[in-house]
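A.B. asks: Have a look at this prediction, sequence included:
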Amino acid sequence: MQASLVIMTILGCNDSVSQCQYIATPEQRWVTVERCNADSEKALADYSNAKYPSVVAFCQKQTIDQPQIAAPKPDATPPVVPEQEKRSLAGRAIRTIQEVLPGKADIKMVFTAPVHVVTDTYAWAVKMVGQ
């Protein structure tokens, strides 16, 4: 049986959000992409002192193989994600963002509030630092 949890990856990016670097993966997990996205603005605020012109919160499903269990334990905690897997998820997040963002020449606006993109399998929000 596979369980899907949603994991958030924080990326620091240049002003056109075309070059991004991994910053962190918060320990909190969500059951849906929408719930993760709802918390993304708070997460962006937590990283407003990052040394990047913009910060991205990227929510994506993480599938975990789990044995079948008769009933879930109410106090069960989500599994700890190894650092190697965090970096792998960050790489996937960067590639996904680069595929959907317009090129630098096409960006003609300044982000005044976090911009959100939500799909069935992922969501991301970007905020210009200092805005």
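C.D. replies: Cool, got the structure.
A.B. asks: all contacts plus neighbour counts: C-alpha atoms, from now on.
C.D. replies: OK.
A.B. asks: give me the number of residues near the nearest residue to Q19 once chain neighbours are set aside?
C.D. replies: Spatial nearest neighbour of Q19, chain neighbours left out: C13 (5.5 Å); criterion: C-alpha to C-alpha, 6 or more residues apart in numbering. Here the number of neighbours of C13 (other C-alpha atoms under 10 Å) works out to 25.
A.B. asks: Comparison target, given below:
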Amino acid sequence: MSVTLIALALFGCSDDGTACQRLSTPVQTYQTREACAARLEDALGSEVALNADAPTVQAQCLTTRQLAAMGNRPVNLTKIAAIR
């Protein structure tokens, strides 16, 4: 049986979340989306998030497959939230 890991990633975004770039910070993985979601506030309070040069910072729990598919290119997080 394959295990799907959930990754917590930080993004520096435009105010509307349509132009986001992954912040360079180690990605943490979790066994469940709930475990990841429990760490969102901590991630947003991290030094990387607080010092990001972006209008807003968003933390997202994504499958590792989703995160890998994004690569390092800019993404529209509003579309990703809609396909969960």
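C.D. replies: Thanks, I have it. All figures in this text were calculated on a predicted structure; none of them were measured in a lab.
A.B. asks: Need the TM-score from the superposition.
C.D. replies: Here the TM-score for the pair of chains, by TM-score structural alignment, normalised by the length of the second structure, is 0.71; 82 aligned residues with a C-alpha RMSD of 3.2 Å.
A.B. asks: Now do the residue nearest the centre of the first structure against E41 of the first structure, distance only.
C.D. replies: Central residue of the first structure (C-alpha atoms, centre = their mean): F58, 1.8 Å from the mean position. Distance from F58 of the first structure to E41 of the first structure, counting by C-alpha to C-alpha, to the nearest Å: 11 Å.
A.B. asks: tell me the contacts of the corresponding residue of the second structure for the residue nearest to the centre of the first structure?
C.D. replies: Mapped onto the second structure by TM-score structural alignment, F58 of the first structure lines up with Q60. By C-alpha atoms under 8 Å, 6 or more residues apart in numbering, the contact set of Q60 of the second structure is 7-11, 40.
A.B. asks: all strands for the first structure, in order.
C.D. replies: Applying DSSP state E to the first structure gives strands spanning 2-13, 20-24, 54-65, 115-118, 122-128.
A.B. asks: got those strands as JSON lines, with distance to R92 of the first structure columns?
C.D. replies: As requested, the strands of the first structure are exported to JSON lines (distance: least, C-alpha to C-alpha, whole Å):
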{"stretch": "strand 2-13", "distance to R92 of the first structure": "10"}
{"stretch": "strand 20-24", "distance to R92 of the first structure": "11"}
{"stretch": "strand 54-65", "distance to R92 of the first structure": "9"}
{"stretch": "strand 115-118", "distance to R92 of the first structure": "16"}
{"stretch": "strand 122-128", "distance to R92 of the first structure": "11"}
